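In: 3D model of this:
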Amino acid sequence: MLAVISRTRPATTVLTCGTFDLYHHGHVRLLQRLSEPGDELIVGCSTDQFNDIKGKRCVMPFFQRREILEACRCVSRVIPEETWEQKRSDIVNYNLSIFAMGDDWAGHFDDLRDLTRVIYLPRTKDVSTTELKERIQQRANTA
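Out: From the prediction side, this is the model:
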């Protein structure tokens, strides 16, 4: 007779949020590392309207960025990120164990520690969306 092994620990769910414009290997590596401490990785992808509020100009619209994120093996679910305040309700609604961001955001979300564990992971060196956009602009200007 086979014994059924029951899960003795609750599932660990991680949430991260971001724009994820011009998806690159830095995004891949960050998402892989963010998925490691959990059983499920939820990604809040900033909507076009929220990016307007943040003053970010995206190359790719929300529905394309969402589709790319949904295709990632390590991503369990993608939700629209529409406001800064939404993170608190997402932590409660999705019963999140960890809220995680890249370390360029260190300290910005410490106020969420009353609800969940907050961690900041190092970004991939030598790559950023901002730098990619600048290189693209420089090439366009010299062409």
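In: please count neighbours and contacts with C-alpha atoms only from this point.
Out: Will do.
In: hmm, Cys17 is touching Ser46, no?
Out: Yes: if you go by C-alpha atoms under 8 Å, Cys17 and Ser46 touch, sitting 7.2 Å apart.
In: please give the structure of this sequence too, so both can be compared:
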Amino acid sequence: MTRVLTFGTFDLFHIGHVNVLMRAASLGDHLTVGVSSDALNYSKKGRNPVYREEHRMAIVKSLACVDEVFVEESLELKGEYIKEHQADVLVMGDDWAGKFDHYKELCEVVYLPRTAEVSTTDIIQSIREDLD
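Out: Predicted structure coming up:
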């Protein structure tokens, strides 16, 4: 069995999230998803997510292509998460290309292209502009 691991915030769930999770799932037999904690999201992006982590985790877990979900507490623990979840493949968005290559000693590392013209940050910005 090939175990695939990926990570994300998955806030304001959109078609880009669906695409990356479906493509990640197609690379193996079991997909585990680390959903960024609220605190981790704040430290990365300087803002709280729109949906709290329990809701984001439930949304991701509800997808047929996702087998397992856990809270990602720290970017620095990716190696531990790979070992803990016995990942054969680590999947990241291509906006991270090269940044996780040092995990190739633990598993295969694959960078998938993001869905063009859709991003949570852009959606939030558009909503803010509409409110102004």
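In: re earlier: report the set of residues contacting both of Cys17 and Ser46 of the first structure.
Out: Taking C-alpha atoms under 8 Å, 6 or more residues apart in numbering as the contact rule, Cys17 of the first structure and Ser46 both touch Glu81.
In: more neighbours: which of the two?
Out: Between Cys17 of the first structure and Ser46, Ser46 has the larger neighbour count (other C-alpha atoms under 10 Å), namely 25 against 20.
In: trace that one over to the second structure, please.
Out: Structural alignment (TM-score structural alignment) places Ser46 of the first structure against Ser36 in the second structure.
In: so who does its match touch?
Out: Counting by C-alpha under 8 Å, 6+ apart, Ser36 of the second structure has contacts Phe7, Gly8, Thr9, Glu53, Val71, Glu72, Glu73, Ser74.
In: which among those residues end up buried?
Out: Phe7, Gly8, Thr9, Glu53, Val71, Glu72, Glu73 (16 or more other C-alpha atoms under 10 Å).
In: what about those, which are in helices?
Out: Secondary structure from DSSP state H places Glu53 of these in helices.
In: in strands, which of the buried ones among the contacts of Ser36 of the second structure fall?
Out: The strands, defined by DSSP state E, take in Phe7, Gly8, Val71, Glu72 from these.
In: in the first structure, where's the longest helix?
Out: Longest helix in the first structure, counting by DSSP H: helix 129-142.
In: may I see the buried residues of that one?
Out: Here helix 129-142 of the first structure shows Thr129 as buried, counting by 16+ other C-alpha under 10 Å.
In: ok, and what's touching it?
Out: By C-alpha under 8 Å, 6+ apart, helix 129-142 of the first structure touches Asp21, Leu22, Tyr23, His24.
In: rerun at 10 Å
Out: Counting by C-alpha atoms under 10 Å, 6 or more residues apart in numbering, helix 129-142 of the first structure makes contact with Thr19, Phe20, Asp21, Leu22, Tyr23, His24, Gly26, His27, Cys58, Val59, Ser128, Ala143, all of which sit outside it.
In: all strands for the first structure, in order.
Out: 13-18, 40-46, 77-81, 98-102, 117-121.
In: the last one versus strand 98-102: what angle between them?
Out: Between the axis of strand 117-121 of the first structure and that of strand 98-102 there is an angle of 20 degrees, by axes from the mean of the first three to the mean of the last three C-alpha atoms, to 10 degrees.
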